[in-house]
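In: Generate a structure from the sequence data that follows.
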Amino acid sequence: MPTDFSDRLRATPAKPGVYIMRGRSGAVLYVGKAAKLRNRLRSYFAKKAKHPFKIREMVKRVAEFEYIVAESEQEALLLECNLIKQNKPPYNARLKDDKSYPFIKVDLTEDFPQVYITRTVKRDGSRYFGPFASASSVRRTLALLKKLFPYRSCTKTITGNDPRPCLDYYISRCVGPCIGAVDKEQYREVIEQVFLFLDGKADRILKSLESRMMEASESLEFERAATLRDQIQAIEKVHEGQKVLHLSSETLDLIALASDGDEAWMEVFFVRQGKLVGRDHFIMTSTKDDTTGEILSAFVKQFYEVNPYVPPRILVQDELVDTEAIETWLSEKRRSRVRIYMPQRGEKRRLMRMVAENASEGMEQRRVQAAAEEGALGQAMEELQEALNLPTLPRRMECYDISNTQGSNPVGSMVVFDEGKPKSSDYRKFQIKGVDGVDDYSMMREMLTRRFRRLADPKSQVAEVDDGDRSEGKGEAWQQAPDLVLIDGGKGHLGAALQVFLELGITSIPLASLAKENEELFVPQTPEPIVLPRTSPALFLVQRLRDEAHRFAITYHRQRRSKKSTTSALDHVPGIGPKRRQMLIRQFGSVQGVREATLEDVAAVPGMTLTLASKVKEWL
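Out: Model prediction:
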């Protein structure tokens, strides 16, 4: 233990709070919370302490620690969640890619709300449902909702004065607010049905729809009654597929896990009104040596910290390490009591065993799939090494692509595959600055020079950049030499890259290009292309790498182009500052939307006046 820690530990208060362990570089190694900071920190550095292997290794690396005193253990718990999410400490069990989990969002500040996917939860008056494990699971849910409930799927500004509706209206997939077929209150009834369905309260929807169907039938509105009948039948079909449990009308979540090495598969079953309405799974990382209770505690804190909804009961596979503090925190969030416990008998115990079995099965499938992918990727890299006559296996591959529109807003991308898999933390994007007009070869030369100049000469200084360009970022991404550099393009692009390598004196990094038209590989000093079999794993690998570079480049190009378009159109309108500009874009979706809106609609935007609206319309 460092000698200076003893005095600091004695001075540490015996109060609730969060502690942060840092390594020699200052990087955060571990974040934890404690009811009494002094006692918890002393336990780490006690000479005869018996810690799990992971904690012993962490303590060896600690060069500094700090703490934040909190008013309560619940406040410390919330702060701990935020710090783990922000810093991703390597010794904390945490949700894999927790920032990217998607939600369903309904913006209730709109007169005619849309239902869509988002990855950001804000306190903005919207309702959120989730998190979901993947975007595909959200899309499946949204597709189901659209079949059941006729809310709008368009993004247009609703005035009620459109001359004709879209196809959705004619096939009863939208109630037609765009043509004034319904008012705000009637449309809100549809959205309330969506809420009830997502909350697992389909029975209430069915009762309401059946009542409305009878009213329509009695009023001789047979077409409307038939539409409601079809909607009832569709909801009943889904409702019947939800497993009925012997849990009365209880609402609860059940959580179990299966761990394997440094990962844990978290299985969650959602029971609403006594019915199993859904299930999902999540992956926790850095779980090696952690007990089941510790992993469950970490998951429950991180999962419900981002989840807008907390059920009154949470059933877990094992006792949490800090149940009381988590219950208090979640009760405050729910605004009514939340209980967390391990079921001991009966239907809940049986259901928990089923959740645990699903977790074990999921973990086993993940293990088998990982082994299969590893074998296939290994074969692909070996084939590529042989085809290109590479000196080593291409474990780290970098691919470069250029994107522009007739020479405007030119950008470049660098993507990295490590062991055959994307390593997004090493991706870089480039603003092309020294090339005018349409000249892809010069753009490629500029990008590669900026990337490899520092690798060829670590002491070289490259000018700082701004506006999202991460090409000059620091870190190990710049220090690692790739085993293969792949260029998206043909012989000309390869020649431009080779010129940069020769100028920088780089001779040890293999270079190749992939031409899209015939999927041919070119390498320097070989006039004929290398054609891999269409079913070759090596070809699939380089295609994935090339396609990822293209996706990354074109996404950045569109962002730059969109930003420039917005800036050029609205930035110079007299009296329109950043806030008003943001409100206009938020209300109408784009500059084109502002252009198409009526003068009255623009004037009705918060912060706008009729005079300012006139200036905007004149300017556009």
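
In: rest of the way, CA atoms for contacts and neighbours
Out: Fine.

In: Count the neighbours of residue 168 for me.
Out: 17 (other CA atoms under 10 Å).

In: My understanding was that it contacts residue 154; is that so?
Out: No. With contact defined as CA atoms under 8 Å, residue 168 does not count as touching residue 154 (9.7 Å).

In: Make sure residue 613 is indeed in a helix.
Out: Yes. According to DSSP: H, G, I helix; E, B strand; the rest coil, residue 613 belongs to a helix.

In: so which helix or strand takes in residue 66?
Out: strand 64-69 (DSSP states H and E).

In: can you list contacts of that strand?
Out: 15-24, 26, 37, 76 (CA atoms under 8 Å, 6 or more residues apart in numbering).

In: Recalculate using a threshold of 10 Å.
Out: 2, 4-5, 8-9, 12-34, 36-38, 41, 75-76, 79-80 (CA atoms under 10 Å, 6 or more residues apart in numbering).

In: Tell me how far residue 218 lies from residue 253.
Out: Using CA to CA, to the nearest Å, we find residue 218 at a distance of 42 Å from residue 253.

In: These two - which one has more neighbours?
Out: Neighbour count, other CA under 10 Å: between residue 218 and residue 253, residue 253 has more, with 20 against 11.

In: another one to check against the first:
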Amino acid sequence: MADPSSYRPKPGQIPDSPGVYRFRDEHGRVIYVGKAKSLRQRLSSYFQDLAGLHPRTRTMVTTAASVEWTVVSTEVEALQLEYSWIKEYDPRFNVKYRDDKSYPSLAVTMGEEFPRVQVMRGPKKKGVRYFGPYAHAWAIRETVDLMLRVFPVRTCSAGVFKRSAQIGRPCLLGYIGKCSAPCVGRVSAEEHRELAEEFCDFMAGRTGAYLRRLEQRMHEAAEEMEYEKAGRLRDDIEALRRALEKNAVVLADATDADLIAVAEDELEAAVQIFHVRGGRVRGQRGWVTDKVEAVDTAGLVEHALQQLYGEERGDAVPKEVLVPALPEPVEPVAQWLGERRGSRVDLRIPQRGDKKDLMATVQRNAQQALVLHKTKRASDLTTRSRALEEIAEALELDSAPLRIECFDISHLQGQDVVASMVVFEDGLARKSEYRRFQIKSFEGQDDVRSMHEVIGRRFRRYLQEQQKAGEWSEENAVEATEEENGRPEEPGAADARTEDGRPKRFAYPPQLVVVDGGQPQVAAARRALDELGVEDVAVCGLAKRLEEVWLPGEDDPVVLPRTSEGLYLLQRVRDEAHRFAIAYQRSKRTKTLKAGPLDEVPGLGETRKKALLKHFGSVKRLRAATVEQICETPGIGRKTAETIAAALAAAAPPAPAVNTATGEIMEEAGE
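Out: Presented below is the predicted three-dimensional model:
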């Protein structure tokens, strides 16, 4: 625990201007990002008597080891920079919303030559127009199925589209009138794009004018006695109205708005968002967060707005955003939203009428989401905490190991030796920090030497980053007076970045290293750490046979009860490292191993190889076949059959390969 006075800036160093600040821990990792109208006033508030600070703020300032800041011109710039840094550094003491589920959206790939309508999940992509998100994927598909009658836009995958273009025949949707079949040239690229744009306009809420145009065309067709055309238009109008009926009218004035509600307690908060377009609820989503920083409802709303609109532009930001509390100050946030939309955005609290009633509905949804989340998570939090406490007690650690790294070695008969590193924080996998290693210094079935090498490489990198961070801190102290004059700080080694700008993940150590193996592997890991002078990292090993926990220098293992939550967590960590190593080793093997003896046959392509394997079932049966039997394979003539038979007769059958990491016998290549 650090004393905040040890890194408190000197009087006069902090400028009295807008800016963004970062707190770092002793390893140089950014743990908190904040913005302020006056950096001097805000940062001074962190260095008062600890007893007067909020408990969460007190934990943050005692965890930190340094603070730095960047001066900006306006509060809007501070808001933008704060959002960028939170996304980049993922600070542990900042509010981080996480979706309580993966919501599907209706997407139109306007960036393609022939736009495609489809259901999409995950992060948004450039050149794609999104509508939603929706609660269920089937609701999107039902809506699209009704609208394809009027807007026959392509919905097929790239492979189906290419195949139809090659054979000159459309898919089933093209025959039944639910696709305009641009793949076979029924419509041009320009005509198909116009259909896609009309589809997007209708989904964006501009429905009334389009329906009126269809009704006018229907009446004109009827007057000209084109009854079949009038009938089709009548059915199109009915289909569109059925699609609209799926979204109830909640605001009579055809409003485009997002409504955000927050339900919170002392530890957690749930946010619910209703997306209203054209007066109808077009989508809904929810987030849940741990309140790891001292933040009120207005602060939660500000973070939610950053999360919701940080990557959005144009019409994705609505004209009106209704919230339960306004950020303080509200003007920079409203200006930031207006810049992203390209026009003014009304950010306010609804006071009366339909909008206030709808906000109450959104609030009830947020309360239900918080109750459901706490019900699901209660037992999980308790179990993880108990598991970490049991591990600390069994290994005689000073505190619970909040960060655990596990290493595993995998190879195939001593070839393609690889290693994996997986990371668990607070008992949960942190997959963004997984790492893979190639062991190149030697070949052979020596897991002990491999473990020594990979542990050494990992912590040697950590020490290098620590040294760079120290050098940067000295330079930063010299430049502190220049910072006072408003010069933005220059990025340094303490940022711990790779060449492409991503944060490095070796810059801070774990509390516990787990190796997959017994006493020899543990001794090798401990020896690697001792050689580097790393003494504050505990090491243990988990042997597969009896699930025994081995400690360095101990003749007897630590035996945890089979019902122990600590043992279960160690098994999960070890199994995840094993899975990750095997996946990497197999991916390398597929790139290096050949398909089999058939590769040595001159003039034999992939199509005829597949035909031979399909006909005979395996290379073994093919090797035993006569020339006449090989000729029975479609596409294989007698001369080719004789060449195949001679090549297989000359090639000796390979011995079965055993994967030492799994103990399984690998099948003969090509069988």
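
In: Show me what secondary structure element comes after the top helix by length along structure 2.
Out: For structure 2, the longest helix by residue count, based on DSSP state H, is helix 353-394. Note on helix 353-394 of structure 2: by DSSP H and E, the next helix or strand toward the C-terminus is strand 403-412.

In: Figure out how far the helix or strand just after that next one is from the centre of its chain.
Out: Once strand 403-412 of structure 2 ends, the next helix or strand along the chain (criterion: DSSP H and E) is strand 415-425. Centroid separation for strand 415-425 of structure 2 versus its chain: 20 Å, with CA atoms, centre = their mean, to the nearest Å.

In: Pull the distance from the longest helix of structure 2 to the chain's centre.
Out: How far helix 353-394 of structure 2 lies from its chain's middle: 21 Å, per CA atoms, centre = their mean.

In: could you say what helices and strands it packs with?
Out: Where contact means 3 or more CA pairs under 10 Å, 6 or more residues apart in numbering; DSSP states H and E, helix 353-394 of structure 2 is packed against strand 257-264, strand 268-277, strand 280-290, strand 320-322, helix 565-592.

In: With distance to residue 111 of structure 2 as added columns, please give those in TSV.
Out: TSV is the format used below for these (distance: least, CA to CA, whole Å):
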stretch	distance to residue 111 of structure 2
strand 257-264	26
strand 268-277	23
strand 280-290	23
strand 320-322	28
helix 565-592	33
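
In: Out of the ones you listed, which gets nearest to residue 394 of structure 2?
Out: Closest to residue 394 of structure 2 of these is helix 565-592 (CA to CA; 8.7 Å).

In: corresponding residues in structure 1 for the following helix or strand past that closest one?
Out: Per DSSP H and E, the first helix or strand lying C-terminal to helix 565-592 of structure 2 is helix 606-616. Counting by TM-score structural alignment, helix 606-616 of structure 2 lines up with no residues of structure 1.

In: which strands and helices sit next to helix 606-616 of structure 2?
Out: By 3+ CA pairs under 10 Å, 6+ apart, helix 606-616 of structure 2 packs against helix 619-624, helix 627-631.

In: Of all those, which one comes closest to residue 456 of structure 2?
Out: From these, taking CA to CA, the stretch that ends up closest is helix 619-624, at 44.0 Å.

In: List the buried residues in that closest one.
Out: 619, 622, 623 (16 or more other CA atoms under 10 Å).

In: related to what we said a few turns ago, buried ones in the strand holding residue 66 of structure 1?
Out: Buried positions in strand 64-69 of structure 1, judged by neighbour count with 16+ other CA under 10 Å: 64, 65, 67, 69.

In: Would you reformat the helices and strands packed on helix 606-616 of structure 2 as TSV and include distance to residue 110 of structure 2?
Out: Shown next, in TSV, are those (distance: least, CA to CA, whole Å):
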stretch	distance to residue 110 of structure 2
helix 619-624	48
helix 627-631	51
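
In: mind checking how far the host helix or strand of residue 640 of structure 2 is from the chain centre?
Out: Here residue 640 of structure 2 sits within helix 638-650, counting by DSSP H and E. Distance of helix 638-650 of structure 2 from its chain centroid, counting by CA atoms, centre = their mean, is 51 Å.

In: Buried residues of it, list them for me.
Out: Buried residues in helix 638-650 of structure 2 (16+ other CA under 10 Å): 640, 641, 642, 643, 644, 645, 647, 648.
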